[in-house]
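Student: Give me a model of this one.
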Amino acid sequence: MLSSKAKTVYRDELKSGDAVFFKHNSGSRMNHVGVYIGDNRFIHAPRTGKSIRIDSLNNSYWNKSYFTAKRFH
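Tutor: Model (predicted):
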């Protein structure tokens, strides 16, 4: 995804379909993405070979790793 072609969305303005990006380590690159589905939840594939799942942005792991969100038009 080219994040430069999308609008940055504040976390409190997320809508279903927005891409949510995460940084799990202190590096400067985002290394995980999911799709927001509403109610502070997002759908994603945790890692290669694992099933797609739904998680909460309020979960301490995802809350700590949250970086930004983008809305593609």
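
Student: From here on, just use CA atoms for contacts and neighbour counts.
Tutor: Will do.

Student: need the contact list for the residue most central in space within the chain.
Tutor: Nearest to the geometric centre of the chain sits Val20, at 2.2 Å (CA atoms, centre = their mean). Taking CA atoms under 8 Å, 6 or more residues apart in numbering as the criterion, Val20 is in contact with Val33, Gly34, Val35, Tyr36, Phe42, Tyr66, Phe67, Thr68, Ala69, Lys70.

Student: Next, the structure of the following sequence, for comparison with the previous one:
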Amino acid sequence: MTSSGAASTAIRDQIISFAQTKLGSPYVWGATGPNTFDCSGFVGYVFKKAANVSLPRVSSSQATFKPRISSMNMTKGDLVFFETTGKGRISHVGIYMGNRQFIHASSGSRRVTVSSLDSNFYNKTFRWAINPFSS
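Tutor: The predicted structure is shown next:
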């Protein structure tokens, strides 16, 4: 795990731990933290603060800035992407936590929350994941 593209488990743990400190923070469209977030603002804020990684601002750009990985190969700290609007483009992002769970700023729940990829809605709208640390 020392190649430039692989992030240590410690960094990935740090990302999840920091993200969890924001659970319950209000969802506000266009917000990038530190106390209110939209989905991509939340992901960007967490990665910048916890891992000093700068991500693109919007989910559709975050979804294409690294190669896609199979959902079978997802590991905690990877980004998971969804098409939630029915318009054929990525419209939502979260951070994978392992065990088919992800943390995200949800417009539906109006807060930062943890959801399951196996829930009916996210199972239907999930499109792909990326490893934000891949080179």
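
Student: picking up where we left off before, spatially nearest residue to the residue nearest to the centre of structure 1 (excluding sequence neighbours)?
Tutor: Spatial nearest neighbour of Val20 of structure 1, chain neighbours left out: Ala69 (4.3 Å); criterion: CA to CA, 6 or more residues apart in numbering.

Student: What of Tyr10 of structure 1?
Tutor: Per CA to CA, 6+ apart, closest to Tyr10 of structure 1 is Ala69, 6.9 Å.

Student: Now do the contacts for the one you found.
Tutor: Thr8, Val9, Tyr10, Arg11, Leu14, Asp18, Ala19, Val20, Phe21.

Student: can you pull out the strands in structure 2?
Tutor: Residue ranges of the strands in structure 2, as given by DSSP state E, are 68-69, 79-82, 92-98, 101-106, 111-116, 126-130.

Student: Looking at these, spot the one closest to Ser59 of structure 2.
Tutor: strand 92-98 (5.8 Å; CA to CA).

Student: Now the closest one on structure 1. Mean distance?
Tutor: Mean deviation of strand 92-98 of structure 2 relative to structure 1 after superposition (mean CA distance after the TM-score superposition for structure 1): 0.3 Å.

Student: residue range for that strand in structure 1?
Tutor: Under TM-score structural alignment, strand 92-98 of structure 2 corresponds to residues 32-38 of structure 1.

Student: How about the residue mapped onto Ser16 of structure 1 from structure 2: what's its closest non-neighbour residue?
Tutor: Matched to structure 2 by TM-score structural alignment, Ser16 of structure 1 sits across from Lys76. Closest residue to Lys76 of structure 2 apart from its sequence neighbours, by CA to CA, 6+ apart: Met97 at 4.4 Å.
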